[in-house]
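Student: no sequence on this one, just coordinates:
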């Protein structure tokens, strides 16, 4: 087998292993830290809460939906000879803090550096089999993303937008901090805040499925290599 093929395979396996370990660490945090009421939050350490979200009234960049938090990602398809891949050209989130109220108290959520597990609320694509409406094109331009190439052809783009809306039920797990007199949950360098609009059991199931998917991929590649070796 050529050396460059082995190198690519090794890099791919290293990426999969890194991703798998990250998901495993997040899964273990959810399993290890039970959901607490805000009134019973400890003074320090990691904590998990579930409550209804509130905060600054924002408008999401693409769908223009009222919300208290948003996250967007824009990717461009870049071809390389016979193949290609999607590359992220813009990833941005709102930075205003949220507040979760579980009926026993309120805790502030600092979204900077958070690992997000939110459902897509808006998705669109330009090129091949789809186009973007004018309001989406205008939003891209305002965000600094060019929608056409230097040859004036449309760039092949896809967009994802996720939001947390006022009153939505939200799960958060992070490091206890203080925002004035109010308790807050935030990220640390070693453990990002986990933020989801699913409860803890549903998020744990989602992480499990993601890990199983990552484990299945190298096994399928190995099986394909064995079949090629036998029948090739």
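Tutor: In hand now; what should we look at? This is a predicted model, so every value here is computed, not measured. Numbers count the residues shown, from 1 in each chain.

Student: all contacts plus neighbour counts: C-alpha atoms, from now on.
Tutor: OK.

Student: which residues touch residue 182?
Tutor: Residue 182 makes contact with 106, 107, 108, according to CA atoms under 8 Å, 6 or more residues apart in numbering.

Student: First-to-last residue distance for stretch 53-67?
Tutor: Here the two ends of stretch 53-67 are set 10 Å apart, with distance taken as CA to CA, to the nearest Å.

Student: picking up where we left off before, of the contacts of residue 182, which is the most crowded?
Tutor: residue 107 (26 neighbours; other CA atoms under 10 Å).

Student: Give me the distance between that residue and residue 101.
Tutor: Distance from residue 107 to residue 101, by CA to CA: 7 Å.

Student: list residues touching both of these two?
Tutor: With CA under 8 Å, 6+ apart as the test, residue 107 and residue 101 both reach residue 38.

Student: here's the one I want to compare it with:
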């Protein structure tokens, strides 16, 4: 321990890192109790069959099924849900780290089937523990083994206006047909969800910002046409800012500038415009045309019928979702027994290891401050 303290002293970080370590130990301790609470909640919630499940917090095991699937952006596998993320290796000060630059998540309505019945699942705001279908790094460095970037990856990066000058890491998670799932959530009355082929954003965003330049002035008639074609959209001319506050009913504001791009650098911002409009869910071709962009097409056009929709109740009375009074909502590709086992050893490791880390770091601090 003394040698470690001397090493810290020689590196000029004799107080910073032990203090950080002590805080990390405290965090691990409390996070361990949170995981223990989750474990007890799962153990205390009886598993239910869909046919006999009562309203409220339930545990259900079943196979994912549904009338529609969509292709995942990277793997293109038919799925009900996907989350695709991209990180870029960036230099921050004296060190480098992975910085998340894209996080895209969509789903089409799907059900759980346990042979006694089917229940519609609304995966929004769920804590996901599902299979990772894709994980890869790409770099243009001399020693990289992944220089060639697949077309699906290039398309995803271009849609989010991400440069490939630096090293890129891509991950994709999917829920596919016939995946066995364990769900802890609230069985509640349907708040108005209806099954359709249109993909729905799974992650909620508190603010959408769209800022861009376009060639030529936007006439009052064009702005009025866009507003009439896009309910809830406000179009303002000659201003370059847009957004809406989270928590309220989204009202998207598109503000257009009539300034002509001065150079090719400004022209490359078109990719960012398209990414922002895609993220905001603007799928009216008139809005894309007014922004000087080519409409990429409706995402629902890529949705295919996995099973005949006539076999499903497209307007079910109940939905398995995140509850207002029972906020626990967990979807896992592991069985209930495996989830409990993982929570048990992780919580024990954090509850016992956290204080140990804190004590060691406090001891190092005491050595550095000559308290011992």
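Tutor: Yes, it's here. Quick caveat, the model's predicted, so the values are computed rather than measured.

Student: Tell me how they score on TM after superposing.
Tutor: Overlay of the two chains. TM-score (TM-score structural alignment, normalised by the length of the first structure): 0.80; 225 aligned residues with a CA RMSD of 3.2 Å.

Student: Show me the helices in the first structure, by range?
Tutor: Shown for the first structure, the helices assigned by DSSP state H span residues 3-32, 134-142, 200-231.

Student: okay, those helices in TSV with distance to residue 86 of the first structure and mean neighbour count next?
Tutor: Formatted as TSV, the helices of the first structure follow (distance: least, CA to CA, whole Å; neighbours: other CA atoms under 10 Å):
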stretch	distance to residue 86 of the first structure	mean neighbour count
helix 3-32	16	14
helix 134-142	17	14
helix 200-231	19	13
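
Student: looking at the ones you listed, which is closest to residue 57 of the first structure?
Tutor: Among these, the nearest to residue 57 of the first structure by CA to CA is helix 134-142 (18.8 Å).

Student: Pull the distance from the closest one to the chain's centre.
Tutor: Helix 134-142 of the first structure sits 22 Å away from the centroid of its parent chain (CA atoms, centre = their mean, to the nearest Å).

Student: try stretch 79-88 of the first structure
Tutor: For stretch 79-88 of the first structure - counting by CA atoms, centre = their mean - the centre lies 22 Å from the chain centre.

Student: Also stretch 78-86 of the second structure?
Tutor: 9 Å.

Student: residues in the first structure aligned with that stretch?
Tutor: Counting by TM-score structural alignment, stretch 78-86 of the second structure lines up with residues 66-74 of the first structure.

Student: Give me the residue at the spatial middle of the first structure.
Tutor: residue 116 (4.1 Å; CA atoms, centre = their mean).

Student: To which residue of the second structure is that residue aligned?
Tutor: Residue 116 of the first structure maps onto residue 128 in the second structure, by TM-score structural alignment.

Student: Tell me, how many residues neighbour the nearest residue to its match once chain neighbours are set aside?
Tutor: Nearest non-adjacent residue to residue 128 of the second structure, counting by CA to CA, 6 or more residues apart in numbering: residue 331, 5.1 Å away. Neighbour count of residue 331 of the second structure, defined by other CA under 10 Å: 18.

Student: now do the one 4 residues further on
Tutor: Look at residue 335 of the second structure: counted by other CA under 10 Å, it has 14 neighbours.

Student: From residue 61 of the second structure, how far out is it?
Tutor: 8 Å.

Student: shared neighbours of the two, anything?
Tutor: 181, 182.

Student: List the buried residues in stretch 65-85 of the first structure.
Tutor: 65-77 (16 or more other CA atoms under 10 Å).

Student: for stretch 157-170 of the first structure, same thing?
Tutor: For stretch 157-170 of the first structure, by 16+ other CA under 10 Å, it's 157-166, 168-170.

Student: quick one: which of those residues is nearest residue 139 of the first structure?
Tutor: Using CA to CA, these come closest to residue 139 of the first structure at residue 159, 11.2 Å.

Student: Name the nearest residue to the closest one, ignoring sequence neighbours.
Tutor: Nearest to residue 159 of the first structure is residue 74, by CA to CA, 6+ apart, at 4.7 Å.

Student: same question, residue 169 of the first structure
Tutor: Nearest to residue 169 of the first structure is residue 52, by CA to CA, 6+ apart, at 4.6 Å.

Student: what residue of the second structure takes the place of the one you found?
Tutor: By TM-score structural alignment, residue 52 of the first structure lines up with residue 63.

Student: so who does that match touch?
Tutor: 112, 113, 114, 177, 178, 179, 180, 181.

Student: what's the answer for residue 36 of the second structure, then?
Tutor: 343, 344, 347.

Student: Tell me the residue in the first structure aligned with the second one.
Tutor: I take that to be residue 344 of the second structure. By TM-score structural alignment, residue 344 of the second structure lines up with residue 208.

Student: Contact partners for that match?
Tutor: residue 27.

Student: Distance check, the residue nearest to residue 50 of the first structure when sequence neighbours are not counted against residue 191 of the first structure.
Tutor: With CA to CA, 6+ apart as the criterion, residue 50 of the first structure has its nearest non-adjacent residue at 4.4 Å, and that residue is residue 171. Distance from residue 171 of the first structure to residue 191 of the first structure, counting by CA to CA: 16 Å.
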